[in-house]
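Student: Based on what follows, work out the 3D shape:
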Amino acid sequence: MFTSAKSLFDYIVQNVTAYSSKETKAMAFMLLEHYLRLRSVDVMVDKPISADESQPNWDKIIERLNQSEPIQHIIGATFFCGLEFKVSPSVLIPRPETEELVRLIVKDCFWEENPVKIVDIGTGSGCIAIALDRFMSFAKVWGWDVSDVALTVARENAHRLLSEVTFEKYDILKDTSFDGQFDVVVSNPPYITYAEQTSMQPNVLRFEPHLALFVEDEDPLLFYRAIADFCTKHLKTDGTCYLEINELFGEVVKQLFLEKGFKKVEVIQDMYGKDRIVKAQLSA
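Tutor: The predicted model follows:
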């Protein structure tokens, strides 16, 4: 049982060996904040930890980190767009790059006075759909996924975050039963080819759902083609499709949407200068 913030922080940093020093320190701060509500300043002043304070098994947590298990799975949650989302091995861990997708949609739609109908295809944890619902009170948002387990996580997140997103099971590759139109279609579909596995971190490769990550090497545009076809039927003429993309396929995804009849398509770079978003409009 640790009695002060700094002694606990130092113990975690000294014993987690699977990550760089910078990453380990960031994780130590996250753990202290999550389990004991201790902040970085509490570590700096070596704030005492009350003997009545319940502490987890730190050695077990360190062991899991050294096995490359994501800290978000250990904690069971992560922040996305300032909101805390439950995560599990059944859904992708929301990433900062995807926040840029949400911010772009909010910026583009902010002027709208009428209700905006949005669908998030492959919603996973529900992070995109719920963030849009929370930030755009004038929007009606749906979240679709093929995974029942992911939809359970998304609905729990919606309940915790007081969101009114409608979550439904829908397979964009197979289902054709939908009859309706949207102002916005958004998706962060599987876009990593299996050939890219060798360059991936073990915490992603071993602990995040391959269903949401990978697409066959022979057809890396599978989901983008299906979404483009869906949009030609169910996106309003003045609507917009927003997609997160593999940085290697920005121009080919753009060309795909142009060939499908979209009049204005642009590739947008993320905070790291990498092609990350395709924004496609049916009308110019």
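Student: For the rest of this, base every contact and every neighbour count on C-alpha atoms.
Tutor: Fine.
Student: Please report how far the residue lying closest to Phe110 once chain neighbours are set aside lies from Cys109.
Tutor: What sits nearest to Phe110 in space, not counting adjacent residues and going by C-alpha to C-alpha, 6 or more residues apart in numbering, is Met136, at 7.7 Å. Taking C-alpha to C-alpha, to the nearest Å as the measure, Met136 falls 8 Å from Cys109.
Student: what about Ile75, neighbour count?
Tutor: 16 (other C-alpha atoms under 10 Å).
Student: do the one 4 residues further on as well
Tutor: Burial of Phe79, expressed as a neighbour count using other C-alpha under 10 Å, amounts to 16.
Student: what's the answer for Lys86, then?
Tutor: By other C-alpha under 10 Å, neighbour count at Lys86 equals 23.
Student: Equivalent analysis for Thr78, please.
Tutor: 18.
Student: In three-state terms, label it for me.
Tutor: strand (DSSP: H, G, I helix; E, B strand; the rest coil).
Student: wait, what's in contact with it?
Tutor: Thr78 makes contact with Gln72, Glu84, Phe85, Lys86, Val87, Ile93, Pro94, according to C-alpha atoms under 8 Å, 6 or more residues apart in numbering.
Student: next up, for comparison:
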Amino acid sequence: MELKEFRSFFNNQLKNLYPKTEIDAFFFRIVAEKLNLSVTDVFMKDSIKLSDSLVNELQQITNKLLQEQPIQYILGTTEFYGLQFDVNEHVLIPRPETEELVSWVLDHIKNNLTIKNVLDIGTGSGCIPISIKKNASDTNVSAIDISAKALETAIINAKNNNVLIDFIEKDILTSKSLHQDYDIIVSNPPYVRELEKQEIKNNVLANEPHLALFVSNENPLVFYKKIADLALQHLTNNGVLFLEINQYLGQETVNMLKNKGFKNIELKKDLFGNNRMIKASK
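Tutor: As a prediction, this is how the structure comes out:
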């Protein structure tokens, strides 16, 4: 089979499930990963012959896309903040909005050179602490997660990106204290309410870990309340809390932080115009 023949097959298989732009994005990412071909190469070398074993592998990838498995899980990697991360069913796939949160944290570090200790709560793949450490190498960065499997992935990602992170297995909801005090605490905890499941694409619902996604309708700020309490206890003087939040609960989260005594609270929109991030001082 030639490359152009596979592309035709690929498009025909997926056309009833995905928009054309997404199919093209899948295709170019797959050929870059499996054939080491650029977009230009695809057009210049579309008559290259694919081996039977490669065709079989590409067909398996196509079948997984037909089952609505995320392309990141199928290929096992994704890019975040210019870095490569391994991802699997034990960790959430990093989102562009979280890159904005990392940028906000890094801007704060650059403007406050005395910052030394940073903690990420609910680290998953480790994308937040690894990106921070990679771009602010003088900081000491720690990360907590309840999932041992997630931490295994995060440890691999830290090693692959040549950074040293102190990873800690811990259930934050049952924790009475943290290991030390921090100049920055950052978190992207579970925040999607059960009632919002209908807004979530099936490829996310069926594949990404619900432990890292969902909270009850009755107590949607459960993680934020606990993180805020621990932050009050363990942020240094003038320490700052950064949170990624549920876009529908921006004001509720701001009010909760105000009631707990935080000051200089900023609610920030993401690139899609949704209330997505909060910065608050102790």
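Student: In contact with the residue nearest to Pro190 of the first structure when sequence neighbours are not counted, which residues?
Tutor: Nearest non-adjacent residue to Pro190 of the first structure, counting by C-alpha to C-alpha, 6+ apart: Leu213, 4.6 Å away. Taking C-alpha under 8 Å, 6+ apart, we find Leu213 of the first structure in contact with Leu92, Pro189, Pro190, Tyr191, Ile192.
Student: How many residues are close by the fourth one?
Tutor: Around Tyr191 of the first structure there are 24 other residues, counting by other C-alpha under 10 Å.
Student: shouldn't it be in contact with Asn246?
Tutor: Yes: if you go by C-alpha atoms under 8 Å, Tyr191 of the first structure and Asn246 touch, sitting 5.7 Å apart.
Student: quick revisit: of the contacts of Thr78 of the first structure, just say which sits nearest to Ser199 of the first structure.
Tutor: Ile93 (18.3 Å; C-alpha to C-alpha).
Student: any idea how far that closest one is from Ile49 of the first structure?
Tutor: 31 Å.
Student: okay, these two: which has more neighbours?
Tutor: A count of neighbours by other C-alpha under 10 Å puts Ile93 above the other of Ile93 of the first structure and Ile49, at 25 against 19.
Student: Trace the more buried one over to the second structure, please.
Tutor: By TM-score structural alignment, Ile93 of the first structure lines up with Ile93 in the second structure.
Student: Regarding Met277 of the second structure, what is its secondary structure?
Tutor: Going by three-state DSSP: Met277 of the second structure is strand.
Student: burial measure for the closest residue to it other than its chain neighbours, as a count.
Tutor: Once flanking residues are discounted, Met277 of the second structure sits nearest to Glu244: 4.5 Å by C-alpha to C-alpha, 6+ apart. For Glu244 of the second structure, the neighbour count with other C-alpha under 10 Å is 25.
Student: What separation do you get for Glu244 of the second structure and Ser137 of the second structure?
Tutor: Applying C-alpha to C-alpha to Glu244 of the second structure and Ser137 of the second structure gives a distance of 23 Å.
Student: Buried residues, stretch 81-98 of the second structure. List them.
Tutor: For stretch 81-98 of the second structure, the neighbour count (16 or more other C-alpha atoms under 10 Å) marks Tyr81, Phe85, Asp86, Val87, Asn88, His90, Val91, Leu92, Ile93, Pro94, Glu97, Thr98 as buried.
Student: Could you tell me where stretch 128-138 of the second structure falls in the first structure?
Tutor: Following TM-score structural alignment, the aligned partner range for stretch 128-138 of the second structure in the first structure is 128-138.
Student: which stretches of the first structure form strands?
Tutor: In the first structure, strands defined by DSSP state E lie at 77-80, 83-86, 116-121, 139-145, 166-169, 182-187, 192-193, 214-215, 235-244, 264-269, 275-281, listed in chain order.
Student: mean distance, the last one to its aligned residues in the second structure?
Tutor: This means strand 275-281 of the first structure. When the second structure is superposed, strand 275-281 of the first structure averages 0.6 Å from its matched positions, counting by mean C-alpha distance after the TM-score superposition for the first structure.
Student: who touches that strand?
Tutor: Contacts for strand 275-281 of the first structure (C-alpha under 8 Å, 6+ apart): 97, 101, 238-248, 250, 253-254, 257, 262-270.
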